[in-house]
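Predicted model and sequence follow; I will ask about them next.
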Amino acid sequence: MRTILVPVDGSESSLRAVRAAIKAANELGGANLHVITVQAPILSGNVTRFFSAEAIQDYYQDEGSNALVSAKALLDESGVAYQSKVVVGPVAMTIADYAKDNSCDLIIMGTRGLGSVTGLVLGSITTKVLSLTELPVTLVK
């Protein structure tokens, strides 16, 4: 059975990637879907000085859970089995590492996420993932 990774950030582009992954899973007669959201680590020393590590972890989990809500609703409605997870780290590297560590066969992701620069042809995270992985990557516009 194939394993498909779908990184999401709550954007419409990432939801289109979830729909494409559902379709692919159905066409393959089933697949293991891993739906993740990656929270970039807070690097400011001021934040870590005023908030406990536990509070920061809670923040990552809350933000990640919010980013997964719509994707999980689509997946639950489709009936396709999936695993979801909130991961913390440099976004593109964490996506590539997760795919490798979990023996994924394919990454399906949106071309642009919720970043502030919307005029780029491909999002910076998407471009970095393409350069960091040897896996096939299906981009969904």
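That came through fine. None of these values were measured; they are calculated from a predicted model.

drop to CA atoms for contacts and neighbour counts, all remaining ones
OK.

Is it correct that residue 84 is in contact with residue 36?
Yes. Residue 84 lies in contact with residue 36 (CA atoms under 8 Å); the separation is 5.5 Å.

Compare the two and say which is more crowded by neighbours.
Neighbours per residue (other CA atoms under 10 Å) separate residue 84 from residue 36, with residue 36 holding more: 23 against 17.

before we move on, the earlier item: what is in contact with residue 84 and residue 36 at once?
Common neighbours of residue 84 and residue 36 (criterion: CA atoms under 8 Å, 6 or more residues apart in numbering): residue 68.

the helices in this protein, which residues?
Taking DSSP state H to define them, one finds helices in the chain at 12-27, 45-50, 53-78, 91-101, 124-132.

Throw those helices into CSV and include mean neighbour count and distance to residue 6, thanks.
Formatted as CSV, the helices of the chain follow (neighbours: other CA atoms under 10 Å; distance: least, CA to CA, whole Å):
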stretch, mean neighbour count, distance to residue 6
helix 12-27, 20, 7
helix 45-50, 10, 30
helix 53-78, 16, 10
helix 91-101, 18, 9
helix 124-132, 17, 12
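
Please produce TSV containing these, extended by distance to residue 139.
Converted to TSV, these look like this (distance: least, CA to CA, whole Å):
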stretch	distance to residue 139
helix 12-27	8
helix 45-50	35
helix 53-78	16
helix 91-101	14
helix 124-132	8
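
structure B:
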Amino acid sequence: MVRLLIPIIDVCVVTEAVRHAKVLSRNTHEITVELLEILPPPDQGRVVAFHSVADQRQEDLRAREDAVWSARSMLDQAHIAYKLTRAFGPVPQVIAAFARDNKCDVVVIDASCLSAFRGLSLVTRLWRLTTIPITLLHAAKEAGSGHR
């Protein structure tokens, strides 16, 4: 049995990580996914200077629910067993501790909505904290979409 950890960071949809899990499930047939939603403190960041904490929480909650719902529905459609856990704290430390405590075989990070610097910074910090293999995925942007 392969135990995959897919962290949901910020409000990123983890489509590429779930697709990767689906491919692995076709190859190994025995896979369990641990979805780890990492929640930052609600008053963290510069956005609180411009918006109320309550408004920020509502918007963040809606975006997070969409990301979690998307991952869960894709896993349900693929008939892949999963468990959802929510945790607070610094992202790399939370991922490393959760992976260790839950005996995960690999961490799969969908960095499609993370900046290149943030994605590489996260992986670099994770490498220092854990010996568990880390897979960093990034979806290719479509030509003409205006994204770089």
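Arrived safely. Remember, predicted model here, so these are calculated numbers, not experimental data.

returning to that earlier point: can you check which of the helices of the first structure gets nearest to residue 114 of the first structure?
Residue 114 of the first structure sits nearest to helix 12-27 of all the helices of the first structure, at 8.8 Å, using CA to CA.

who's in contact with the closest one?
Outside helix 12-27 of the first structure, the residues that reach it (CA under 8 Å, 6+ apart) are 4, 6-8, 31-33, 70-71, 74-75, 78, 80, 108-113, 139-141.

repeat for stretch 28-44 of the second structure
In contact with stretch 28-44 of the second structure (CA under 8 Å, 6+ apart) are residues 1-10, 21, 24-25, 53, 56-57, 68, 80-91, 94-95.

For PyMOL, what selects the buried ones among those residues?
Selection command for PyMOL covering only the buried members of the contacts of stretch 28-44 of the second structure, criterion 16 or more other CA atoms under 10 Å:
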select buried, resi 2+3+4+5+6+7+8+9+10+21+25+68+80+82+91+94+95
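
quick one on the thing from earlier: among the helices of the first structure, which comes closest to residue 118 of the first structure?
helix 124-132 (10.2 Å).

what span of the second structure lines up against the closest one?
Under TM-score structural alignment, the match for helix 124-132 of the first structure in the second structure covers residues 121-129.

Mind reading off the mean deviation between the matching stretch and the first structure?
Aligned to the first structure and superposed, stretch 121-129 of the second structure gives a mean residue distance of 2.4 Å (mean CA distance after the TM-score superposition for the first structure).

Now do the helix or strand hosting residue 56 of the second structure: distance to the chain's middle.
Using DSSP states H and E, residue 56 of the second structure sits within helix 53-77. Helix 53-77 of the second structure sits 12 Å away from the centroid of its parent chain (CA atoms, centre = their mean, to the nearest Å).

Tell me which other helices or strands it touches.
Secondary-structure packing of helix 53-77 of the second structure (3 or more CA pairs under 8 Å, 6 or more residues apart in numbering; DSSP states H and E): helix 15-28.

thinking again about what came up before, specify the angle between the helix holding residue 56 of the second structure and helix 15-28 in degrees.
Calculated by axes from the mean of the first three to the mean of the last three CA atoms, to 10 degrees, helix 53-77 of the second structure forms an angle of 20 degrees with helix 15-28.

Run through who's touching helix 53-77 of the second structure.
8, 10-15, 18, 22, 37, 42-43, 47-48, 81-82.

So residue 5 of the first structure is in contact with residue 107, correct?
Yes. Using CA under 8 Å, residue 5 of the first structure is in contact with residue 107, at 4.7 Å.

who touches both of these two?
residue 99.

Which ones among the contacts of helix 12-27 of the first structure map onto strands?
4, 6-7, 32-33, 108-110, 139-140 (DSSP state E).
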